[in-house]
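Chemist: generate a structure from the sequence data that follows.
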Amino acid sequence: MKEWIVTEENNLKDFTDSHDPQASFFFDRLLKAREIKINGERVAAGGSRTLLKSGDRVCYYLTRAQEEMTAFDTMYEDENLLVTDKADGVNAEAVYETLARERGAQGVYFIHRLDRNTRGLMIFAKNAACAEELKRAFKERDVEKTYLAVMKNCFSADETRQTAYLAKDAARAEVRVSGKPSAGAEKIVTGFQPILKKGDIAVCEVFLHTGKTHQIRAHAAFLGHPVLGDTKYGDKALNKKYGKTRQCLIAKKITLRFSGDSPLAYADGRTFVSRYGFEEYGALPV
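Modeler: Sure thing, here's the model as predicted:
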């Protein structure tokens, strides 16, 4: 049995997501089976947003098989950096909370997020100085990130680097992309390189030249090549055809770039590669 004591007001789903990456895999299943208890009382099947108060006790059971599933792996760690490889279905905050519990609150620093249903690499800092340097590097695009995505149809040769404008729609918790500037919209640049075509889908390498919320998914959909399995911006018919309910998107590769006076200069040029891929569609390059 896993047991958690609530320390501040929250709802059940957000609390579980931020505290236990293993439960992130199985939350919907646990809830549907009424396997989650709050203060000894079973939560209703539709109670994902049940309000939790400070002092509440949240309990649930995971089977041995569920416990053994890997929510994330630590790929690399030194005195300054920690690199993890996250599974899809796992909330990024839960990865951070787990690392923070293991190392203490000052032993790991949250640098960047990864969508719950996107697999792949996340980098954390292990001290304040390196956290500041990593945040600067991400902001100034000194960190080179390559994604893999399965997308509808394929790009032609002149579509590999695309510019558009993205605006957040907070009320709907999504973003809107257009081809022209507009009030509140920010310029986005995304590179798409098809590496494998198969029928009406293609596996593409995707390069972020800017980094905005949902940029890859929303930009790809705007261009008519939505990410397979994307339930927010994607093609429902295509998702149904292939039986995909999570976006086929992987944060595949990260290369670090730091100058000689950086506290992370020793990591300049270091590349990390996720273990995840789309081998089911054919042999892919690393």
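Chemist: for the rest of this, base every contact and every neighbour count on C-alpha atoms.
Modeler: Will do.
Chemist: what ranges does the stretch 101-250 of the chain have for its strands?
Modeler: Listed in chain order, the strands of the stretch 101-250 of the chain (DSSP state E, counting those that start in this stretch) span 109-110, 119-125, 143-152, 161-169, 174-178, 186-198, 201-208, 249-256.
Chemist: so of the ones you listed, which one's packed in deepest?
Modeler: Relative to the other members of the strands of the stretch 101-250 of the chain, strand 119-125 carries the highest mean neighbour count by mean count of other C-alpha atoms under 10 Å, namely a mean of 25.
Chemist: another one to check against the first:
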Amino acid sequence: MKSFTAGANDDQVRLSRFVERVTSGLPTGLLYKSFRNKRIKVNGKKAAPDYRLQQGDVIELYLNDEFFPAAPAPRRAPKQPRVRVLLENEDLAVLYKPTHLLCHSDRTGDPDLVSAFLAYLGEKGEFVPDKENSFTPSICNRLDRGTEGLVIAAKTYPALRDMNAIIREDRVRKEYLTITVGAPPKGRHEAWLYHSEKNNKVTVRPQPAEGYKKIITEVEVLEQNGPFALCRIGLVTGRTHQIRAHLTFLGAPVLGDIKYGNRKMNERTGFKTQALCAVRLTFGEIPPENTLQYLAGKTVELPDPEIVRRFHALARAGKD
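Modeler: Now for the predicted structure:
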């Protein structure tokens, strides 16, 4: 038997989800059989899978030891970069992710934004893993490895839950700056996108088709100089590689994009990753029952983005 005491970040978590988080390899059928056989109890009594935990509840799991993860073997963690925080309160932080930094850890073992954020919270004493049952602070939106810019991170479970709802319900507008090869047509553009999981590449077409999802991208051309344009992009939908693939479809690929871009122009300019930066987050209407309702109408913007200077440097180089 394993016993847990619900903490602040377990409050209002569904009991079945809590059990899934603190166990490993527990089959769904056995999970619900354990509920029926009273092998999962809260405060000494039988509890239903949909029971919402309250801070201080004692959860007893009469399950085989094989379903509880063993302590991981110690390994040398990669040195994490110091995280840059643009906005922070007790619920959230808005972070800057530089180009080449992963959002989440992967098999390469390279540094990543989530680990850097956890290290930052650990230094401040705001996250102590041994004091948490199942919650770990996490990011709510992600950027491709080659894209830089703003990422929202949640410090508590309620903030993670409610920010995910805000993003899922399209209550936050995301804007990017990009340098394109050629100037794309201005305005609001619709198309359909298909994502191949096999090669992690997308295809865009002008009409709907089976397996394709609708995409909407807003384009504003801020400056033009020679073959390059500095554009502001608004995402109405947020599909995989949407900006990069949609701009290529519109005839103006993102400079430096090795997957959908103009190879010759990339080589000529020396850009080895996409010139794309998430620069602004604007929160729309948020329902009062959401704990993050205070964000309604607020904007977070990246000050003095490097991508603007890179565009002007290209313009100067073209005059030399």
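Chemist: need the TM-score between these chains.
Modeler: The TM-score (TM-score structural alignment, normalised by the length of structure 1) is 0.72; 221 aligned residues with a C-alpha RMSD of 2.2 Å.
Chemist: residue 131 of structure 1 is nearest to which of the strands of the stretch 101-250 of structure 1?
Modeler: Evaluated with C-alpha to C-alpha, the strands of the stretch 101-250 of structure 1 place strand 119-125 nearest to residue 131 of structure 1, the distance being 4.9 Å.
Chemist: could you tell me where that closest one falls in structure 2?
Modeler: Under TM-score structural alignment, strand 119-125 of structure 1 corresponds to residues 148-154 of structure 2.
Chemist: quick one: distance of that stretch to the chain centre.
Modeler: Centroid displacement of stretch 148-154 of structure 2 relative to its chain, using C-alpha atoms, centre = their mean, to the nearest Å, is 7 Å.
Chemist: average distance between it and structure 1?
Modeler: For stretch 148-154 of structure 2, the mean deviation from structure 1 after alignment is 0.6 Å (mean C-alpha distance after the TM-score superposition for structure 1).
Chemist: picking up where we left off before, could the strands of the stretch 101-250 of structure 1 go into CSV alongside distance to residue 240 of structure 1?
Modeler: CSV is the format used below for the strands of the stretch 101-250 of structure 1 (distance: least, C-alpha to C-alpha, whole Å):
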stretch, distance to residue 240 of structure 1
strand 109-110, 35
strand 119-125, 21
strand 143-152, 13
strand 161-169, 26
strand 174-178, 22
strand 186-198, 17
strand 201-208, 13
strand 249-256, 17
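Chemist: which stretch among those strands comes nearest residue 262 of structure 1?
Modeler: Of all the strands of the stretch 101-250 of structure 1, strand 249-256 sits nearest to residue 262 of structure 1, with 11.8 Å by C-alpha to C-alpha.
Chemist: how near is the equivalent of residue 249 of structure 1 over in structure 2 to residue 160 of structure 2?
Modeler: If you follow residue 249 of structure 1 across to structure 2 using TM-score structural alignment, you land on residue 276. Distance from residue 276 of structure 2 to residue 160 of structure 2, counting by C-alpha to C-alpha, to the nearest Å: 26 Å.
Chemist: and the longest helix along structure 2, how far out from the chain middle?
Modeler: Among all segments of structure 2 classified by DSSP state H, the helix with the greatest residue count is helix 306-319. If you compare the mean C-alpha spot of helix 306-319 of structure 2 with that of the full chain, they lie 29 Å apart, counting by C-alpha atoms, centre = their mean.
Chemist: tilt between it and strand 148-154?
Modeler: Our comparison of helix 306-319 of structure 2 with strand 148-154, counting by axes from the mean of the first three to the mean of the last three C-alpha atoms, to 10 degrees, yields an angle of 170 degrees.
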